[in-house]
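Peer 1: okay, sequence plus prediction incoming.
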Amino acid sequence: MASTSILPFPYPLSPGTDICHIPRIRRILEKDQKHVERFGQRMFSRAELPGFQERYDKVLQQRQTMSAHAPIQGTDDRSNIISDVQYSPYDRELLKLSNWMAGRFAAKEAAKKAMFPHRLAWHKAEVLTLPGRRKPVLVIHTSSPKADSHENEDRDHQQLRRQAAQHSISHDGDYATANVLAVNCFSVFSAIETLEDREEV
């Protein structure tokens, strides 16, 4: 049977999608402050950290307020207890941060899939709010395919390219989803090499 030649997709565009369970992020945010801040430093770049820290500070402030209004142990006076934690200011701030962070997590994971087979770290996919723009911009940091193929080259000194990508983040119930469309020269080269290898067999 004659082999069928398949032309690769002609444009260097690659999609990626991901879904994140919001309660999973919330459980992380409910842990001690050092644990949460370490996770934030792992997930966010230096440019993204101020946005995370500003939101997390609001959660900490409401947590301290709620603790200050907790009943004194051994007393029956419950007039100063928040009757329903679900609707407390602390819980509202925690939910806001959980939703925000889950959306960013999904966007970063979607960007990693869009850039396959290039390995993309969380810090190399930034969701930034630029001055004068309401919608955040997804910026992907990658080296060129030629530079990436040089195994002996010091990767720390490679010239990185900052490329904007199209993305969309949505929330529904307990889930946050993200879709990314990115420029990915790596996928085009990989497809061409795969087809050439098949033709040689």
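Peer 2: Cool, got the structure. Just so we're clear, the structure is a prediction, and the values are computed from it rather than from any experiment.

Peer 1: please make it C-alpha for all contacts and neighbour counts, starting now.
Peer 2: Will do.

Peer 1: what's the neighbour count on residue 160?
Peer 2: Number of residues near residue 160 (other CA atoms under 10 Å) recorded here: 15.

Peer 1: what's next to the lengthiest strand in the chain, contact-wise?
Peer 2: Scanning the chain for the strand with the most residues, using DSSP state E, yields strand 160-172. With contact meaning CA atoms under 8 Å, 6 or more residues apart in numbering, strand 160-172 is reached by 99, 103-104, 106-107, 137-144, 176-183.

Peer 1: also this one, for the comparison:
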Amino acid sequence: MIYMNDLSVNSFSSNLFFIMHPLRYLPPFGIGTDICKISRIYQNLASHRAIRFVKRILSLKERRDPKAASLLKFLEHRENKLIPRINEEKQLANAAEFIAGRFAAKEAVIKAYNQRKIYFEDITITYEALLPGSRLNIMDKSPPVAIIDGGAIHKTQYARLSISHDGDYAIATCLASLQEPRYLRPPQYRQRPGPYIFRSIFKKGEKP
């Protein structure tokens, strides 16, 4: 006879349930990917409409971030010709790389949530360590996440992001859950884990 402690029984019953029902409770999700040319963003930042261009990409909450606020301050000083030309090129290149990553990430989010209308100002890109209740250290490097404002119709949602830069390109991928977390598990599994899960698999009177 094989004896199992409570932990092993719970793990065994949970695995057996999802093996016997592989697709029935698979949570719906969306995937979006986008690529952006950094030199194209650079041209916009070097033009007279740079500040307006950045404000169209970044949400109000993003513009309060120290890095974005510093970028906008640099563009304002550049527009007023308060920055020496010798320092301008490098700062513009860094700004273009940053904005290109945000642009690609927001386009990826829009593609992942293709069942609803989302605009750039609805999306705030931040880091997991900065989210309320996060257990990650703010000083450590944490993965980027997207906060999608639902407005009056939808609920605020969160999505995972991956942003990469290589040469003249920035690429981003978004993995988004299209369902609320509390609905991802069937009620009987959510309320009574462990051996009780067999009540939904075996007939009445049978034992596992």
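Peer 2: Perfect, I can see it now. None of these values were measured; they are calculated from a predicted model.

Peer 1: now what about the TM-score between them?
Peer 2: Once the chains are laid over each other, their TM-score by TM-score structural alignment, normalised by the length of structure 1 reads 0.63; 144 aligned residues with a CA RMSD of 2.6 Å.

Peer 1: after the longest strand of structure 1, which helix or strand is next?
Peer 2: Next helix or strand after strand 160-172 of structure 1 toward the C-terminus (DSSP states H and E): strand 175-183.

Peer 1: what's the helix or strand residue 189 of structure 2 falls within aligned against in structure 1?
Peer 2: Applying DSSP H and E as the criterion places residue 189 of structure 2 in helix 187-191. On structure 1, no counterpart of helix 187-191 of structure 2 exists by TM-score structural alignment.

Peer 1: helix, strand, or coil at the alignment partner in structure 1 of residue 82 of structure 2?
Peer 2: For residue 82 of structure 2, the aligned position in structure 1 is residue 64, judged by TM-score structural alignment. Here residue 64 of structure 1 is recorded as helix under DSSP: H, G, I helix; E, B strand; the rest coil.

Peer 1: quick one: residue 64 of structure 1 and residue 115 of structure 1, what's the gap?
Peer 2: 42 Å (CA to CA, to the nearest Å).

Peer 1: which of those two has more residues huddled nearby?
Peer 2: Ranked by neighbour count (other CA under 10 Å), residue 64 of structure 1 and residue 115 place residue 115 first, with 24 against 13.

Peer 1: buried residues, stretch 157-169 of structure 1. List them.
Peer 2: 164-165, 167-169 (16 or more other CA atoms under 10 Å).

Peer 1: would you map the helices across structure 1?
Peer 2: Assigned by DSSP state H, the helices in structure 1 fall at 22-29, 33-43, 49-68, 89-114, 145-148, 185-200.

Peer 1: and of these, who's closest to residue 132 of structure 1?
Peer 2: Of all the helices of structure 1, helix 49-68 sits nearest to residue 132 of structure 1, with 16.2 Å by CA to CA.

Peer 1: compute the inter-axis angle for that closest one and helix 89-114.
Peer 2: 150 degrees (axes from the mean of the first three to the mean of the last three CA atoms, to 10 degrees).

Peer 1: give the buried residues for helix 49-68 of structure 1.
Peer 2: Those would be 52, 55-56, 58-60, 62-63, 66, for helix 49-68 of structure 1 by 16+ other CA under 10 Å.

Peer 1: looking at the helices of structure 1, spot the one closest to residue 123 of structure 1.
Peer 2: helix 33-43 (6.4 Å).

Peer 1: which residues touch the closest one?
Peer 2: Applying CA under 8 Å, 6+ apart, the contact partners of helix 33-43 of structure 1 are 28-30, 49, 52, 105, 122-123.

Peer 1: ok, stretch 124-135 of structure 1 next?
Peer 2: Contacts of stretch 124-135 of structure 1 (CA under 8 Å, 6+ apart): 44-45, 47-48, 104, 107-108, 111-112, 136-142.

Peer 1: any of the residues you listed buried? List them.
Peer 2: Buried subset of the contacts of stretch 124-135 of structure 1 (neighbour count, 16+ other CA under 10 Å): 44-45, 48, 104, 107-108, 111-112, 137-142.

Peer 1: ok, which pair from those is furthest apart?
Peer 2: Maximum distance among these (CA to CA): 18.7 Å, for 104 and 142.

Peer 1: who's in contact with residue 35 of structure 2?
Peer 2: Taking CA under 8 Å, 6+ apart as the test, what residue 35 of structure 2 contacts is 104, 169-172.

Peer 1: out of everything not next to it in sequence, what's closest to whichever residue in structure 1 pairs up with it?
Peer 2: Under the alignment (TM-score structural alignment), residue 35 of structure 2 pairs with residue 19 of structure 1. Setting aside the residues directly before and after it, residue 19 of structure 1 is nearest to residue 177 in space (CA to CA, 6 or more residues apart in numbering), at 4.3 Å.
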